[in-house]
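>>> structure for the following, please:
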Amino acid sequence: MTNTNLLPLLSYFEECHEGDILSFTQWLDKAIYMFHYLPTDTFSEIERQNVSHVLNELKEAVIKIHIEQNKCD
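As a prediction, the model looks like this:
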């Protein structure tokens, strides 16, 4: 994946999180944590697990992108 492909995502971090990847990952962690406070009949257990998994994968991908971006700088 080239930096050009990542430009919209990197631009989002710059605009919305002032380039602070940690801030973004903390918001993802908070979103996952908030699933515990939703009524149990809102989502099935498997839906909760799947959404949490996707958000964790997104967090890991963002961190990887950030590390790769900093290697190139």
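>>> from here on, just use CA atoms for contacts and neighbour counts.
Noted.
>>> which stretches in the protein count as helices?
With DSSP state H as the criterion, the chain has helices at 3-17, 21-34, 45-72.
>>> tilt between the first one and helix 21-34?
Relative orientation of helix 3-17 versus helix 21-34 (axes from the mean of the first three to the mean of the last three Cα atoms, to 10 degrees): 70 degrees.
>>> one more, so I can put them side by side:
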Amino acid sequence: MIIVSDDEKKYLKKYISDIDEYIEKDDLQNFLDRIDDEIVSNILGNDDEPNSEGRKMQKIYDNIVYENRN
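Model (predicted):
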């Protein structure tokens, strides 16, 4: 199963409504791709620079990668 904290999951659910499906399917790469899509969308919507929401999503992304390393 994908390791993600309850706080991270709650935060990401605002952007990824089907987050539970990714976690239940243990589909780390597609989950990370989905988070990355939101990060890129945030950057593109803010003159090619992430705002505080985008930076928080990037931090969560990085943490998920770290926690799920093999």
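>>> now what about the TM-score between them?
Here the superposed chains carry a TM-score of 0.54, computed using TM-score structural alignment, normalised by the length of structure 2; 52 aligned residues with a Cα RMSD of 3.0 Å.
>>> now the equivalent of Glu67 of structure 2 over in structure 1: how far from Tyr33 of structure 1?
Matched across to structure 1, Glu67 of structure 2 falls on Ile65, judged by TM-score structural alignment. To Tyr33 of structure 1, Ile65 of structure 1 is 24 Å away according to Cα to Cα, to the nearest Å.
>>> do Ser11 of structure 1 as well
Counting by Cα to Cα, the gap from Ser11 of structure 1 to Tyr33 of structure 1 is 26 Å.
>>> kindly report the same for Glu57 of structure 1.
15 Å.
>>> go on, Asp20 of structure 1?
Separation of Asp20 of structure 1 from Tyr33 of structure 1 (Cα to Cα): 20 Å.
>>> quick one, which of Ile65 and Tyr33 of structure 1 is more surrounded?
Each of Ile65 of structure 1 and Tyr33 has its neighbours counted (other Cα atoms under 10 Å); Ile65 has more, 18 against 12.
>>> ok, that one to Phe13 of structure 1 distance?
11 Å.
>>> check Lys64 of structure 1 too.
As defined by Cα to Cα, Lys64 of structure 1 lies at a distance of 14 Å from Phe13 of structure 1.
>>> so which of those two has more stuff around it?
Set Lys64 of structure 1 next to Phe13 and count neighbours by other Cα under 10 Å: Phe13 wins out with 18 against 12.
>>> for the more buried one, which non-adjacent residue is closest in space?
Leaving aside its sequence neighbours, Phe13 of structure 1 sits nearest to Gly19 (Cα to Cα, 6 or more residues apart in numbering; 4.9 Å).
>>> so what corresponds to the one you found in structure 2?
Using TM-score structural alignment, Gly19 of structure 1 pairs with Asp26 in structure 2.
>>> fine, thanks again, bye for now.
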